[in-house]
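> Please find the sequence and the predicted model below.
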Amino acid sequence: MDMKQLRERLNKRPEEIAVELNVALSTVRNWESGRHEPRLPISEIPQFLKTYQCSLDDAIAAAAASHKKFHGKKQS
């Protein structure tokens, strides 16, 4: 499961995630495309996990899957 799938299983739009996490919409889109991995202050991680309703392990795996997709496309 990648970052987009993590969000879609909650039936949320990228805009909703951006608002809940107080980040730019482009930030969420970059996470989902795998262009960038989420980089948050440690104090913001609990809200991130609550927003995505996932464990830290799930978030790490989703970020890695998105990153792999993005870098796999670049090499093709």
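Cool, got the structure.
> When you work out contacts or count neighbours from here on, use the C-alpha atoms and nothing else.
Fine.
> Going along the chain, name the strands of the protein.
Using DSSP state E, the chain contains no strands.
> Can you show me the helices along it?
3-8, 14-21, 25-33, 45-52, 56-75 (DSSP state H).
> Dump those helices to TSV, plus mean neighbour count and distance to R39.
Shown next, in TSV, are the helices of the chain (neighbours: other CA atoms under 10 Å; distance: least, CA to CA, whole Å):
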stretch	mean neighbour count	distance to R39
helix 3-8	19	13
helix 14-21	16	12
helix 25-33	19	10
helix 45-52	15	9
helix 56-75	15	10
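> also this one, for the comparison:
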Amino acid sequence: MEDNKRSTSSMDLRKRAGKSRMDVAVALGVTQATVAKWEQRVQEPHLPMWKIKRWAEIYGCPIDELISAFPPISSDNSVTQQSKLDEEMHLSSAN
């Protein structure tokens, strides 16, 4: 039996807050590509606690909800997601 409960993704939280990847990148002092890697689960966010608190404030959610949007990354998933991200970044830079 499949579990119908799906945790909220970081992208869902960002969109719910009405923020762009660039908005988040500027607020956290990272690049837009870094935010994309976090959302695609290619890379784990490694931020000081004050930035995590700020990030939750930007998204208008509790810190625990933000943290739960980042399940552990498996090595197989990382390779697949990096390929998708590279393609997405290539397409967006072509426009």
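Happy to help now that I have it. Note that the coordinates shown come from a computational prediction; the quantities given were computed from them, not determined experimentally.
> give the contact list for the aligned residue in the first structure for A17 of the second structure.
A17 of the second structure maps onto L10 in the first structure when the alignment is built from TM-score structural alignment. Each residue near L10 of the first structure by CA atoms under 8 Å, 6 or more residues apart in numbering is listed here: Y52.
> And K69 of the first structure, by the same measure?
With CA under 8 Å, 6+ apart, K69 of the first structure has these contacts: 33-34.
> cool, L28 of the second structure as well?
51, 54-55.
> now R39 of the first structure
So R39 of the first structure contacts nothing (CA under 8 Å, 6+ apart).
> If we use 10 Å, what do you get?
Going by CA atoms under 10 Å, 6 or more residues apart in numbering, R39 of the first structure touches 31, 45.
> Aligned against the second structure, show me the partner of it.
That one, R39 of the first structure, aligns with H46 by TM-score structural alignment.
> mind checking how far the spatially most central residue of the second structure is from C61 of the second structure?
Nearest to the geometric centre of the second structure sits E39, at 2.7 Å (CA atoms, centre = their mean). Using CA to CA, to the nearest Å, one gets 16 Å for the distance from E39 of the second structure to C61 of the second structure.
> How about T34 of the second structure?
When T34 of the second structure is compared with C61 of the second structure (using CA to CA), they lie 21 Å apart.
> next one: G18 of the second structure
From G18 of the second structure to C61 of the second structure the distance is 13 Å (CA to CA).
> Which of the two has more residues huddled nearby?
For G18 of the second structure versus C61, neighbours defined as other CA atoms under 10 Å are more numerous around C61 (15 against 11).
> close enough to count as contact, that one and L13?
Yes - with contact defined as CA atoms under 10 Å, C61 of the second structure counts as touching L13 (8.0 Å).
> Could you report the neighbour count for S83 of the second structure?
There are 12 residues near S83 of the second structure, going by other CA under 10 Å.
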